[in-house]
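*Asks:* Got a predicted structure plus its sequence, pasted below:
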Amino acid sequence: MKSSSFTTWRVASGALLASLLLCTQAQAALGRAPQPRPAEAATSATSAAESAPVARQMRAVPTSEAYTVSTIVAPTGTVVQEFVNAQQVVFAVVWRGPVLPDLAAFFGDHYVAFQRAAKERRAAGQRGGALLAQQPDLVMVSRGRMGRFQGHAYIPSLVPSGVNIQELLP
């Protein structure tokens, strides 16, 4: 019996590792081109996401000629939307859920601005509340508490002309 439970544990661990690898390979970062999605990279009729335990669901929805939206549901239940302009560059990210997503992965090079805003807030003795960063190349808001987080980040210069960014944000 111990051998079969160990084997079950190994299989479950392998499936979890595979699903985590799919998650890290499929996300893009602000200001970069989106990464290939697991369904796009699969050569067979069944995508990698369908053959592995469901770790996340993702779909790209063409909303207009100006941009598309990819919706990602993490295993934690957090929903992240990536907005990609016609030049195939991520111009905005919106998140909502019980756990903060890996903001370093979604912000890319702009994560430093997020860290700086958090450090300045702590240095000023502020705890809790919304974390804001507004610069010419990044606008970011992150707020929430344990079990209920939401926020957004976008690069103003990459927002397609004619798109009201405020309508896309929570």
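*Replies:* In hand now; what should we look at?

*Asks:* only C-alpha atoms for contact and neighbour calcs from this point on.
*Replies:* OK.

*Asks:* After the longest helix anywhere in the chain, heading C-terminal, what element do we hit next?
*Replies:* Counting by DSSP state H, the longest helix found in the chain is helix 2-26. Using DSSP states H and E, the helix or strand that directly follows helix 2-26 along the chain is helix 38-41.

*Asks:* ok, second structure coming up, stack it against the first:
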Amino acid sequence: MNYLLSNFVFGRGVFSVYLKFLILSFLYLFSNVVFAAIGVDPIDRFYDSSKVITSVKTTNNYGNGYVLQEYTEISGSQIREYRNLLGQLFAVAWSGPVLPDLKKLISEKYLDDPILVGPQLSNRVISTKKGSLVIKSQGRMRFFKGYAYDLNILPSQFDLRLLE
């Protein structure tokens, strides 16, 4: 029985090739939707039902040392995540009618600063640098935009104007 199962999955028959193709296709399709926080290795991010992602687009820019992943939340907010070739998120930019949850976009190790978690965050302009993290955010009701990046893991070829 064990021989039959190993031949079935790992053999060279048509069905075995088809099964391998299905498994690899499934892994490829769902491996591109990985989220992380700045400065942290990629991890799965779980959203509550009010922040479901409606679309995802991935653009490989290996020549410049990064991969861009864009997605839109159900609220209409657009998020652009930039990863280096190791898969680490080094920059994130956002725009839309709702300010995204910065704790999910930026690693919580950076968010102990009162200026970043204050109650009036959505009603002002923030331009701050904490260690290697730079955050710029501005907005008013129904229009927010901003970006954050980590200088320590920023690829040398990356143009910061892409974040604006």
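*Replies:* Looks like it came in fine. None of these values were measured; they are calculated from a predicted model.

*Asks:* where does the TM-score land?
*Replies:* Put the two chains on top of each other and the TM-score (TM-score structural alignment, normalised by the length of structure 2) is 0.66; 126 aligned residues with a Cα RMSD of 2.9 Å.

*Asks:* Mind listing what's buried along the longest helix of structure 1?
*Replies:* Going by neighbour count (16 or more other Cα atoms under 10 Å), the buried part of helix 2-26 of structure 1 is A15, L16, A18, S19, L22, C23, A26.

*Asks:* now the residues you listed in TSV, with distance to T76 of structure 1?
*Replies:* Below are the buried residues of helix 2-26 of structure 1 laid out as TSV (distance: Cα to Cα, whole Å):
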residue	distance to T76 of structure 1
A15	16
L16	13
A18	16
S19	12
L22	15
C23	12
A26	16
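
*Asks:* residues of stretch 97-117 of structure 1 that come out buried?
*Replies:* Those would be G97, P98, V99, L100, P101, F106, F107, H110, Y111, A113, F114, A117, for stretch 97-117 of structure 1 by 16+ other Cα under 10 Å.

*Asks:* returning to what we had before: so how far is the longest helix of structure 1 off the chain centroid?
*Replies:* 22 Å (Cα atoms, centre = their mean, to the nearest Å).

*Asks:* Alignment lookup: F143 of structure 2 to structure 1.
*Replies:* Correspondence of F143 of structure 2 to structure 1, assessed by TM-score structural alignment: R148.

*Asks:* From what I see, its match and G97 are in contact.
*Replies:* Yes: shown here, R148 of structure 1 and G97 form a contact pair, counting by Cα atoms under 8 Å, at 5.6 Å.
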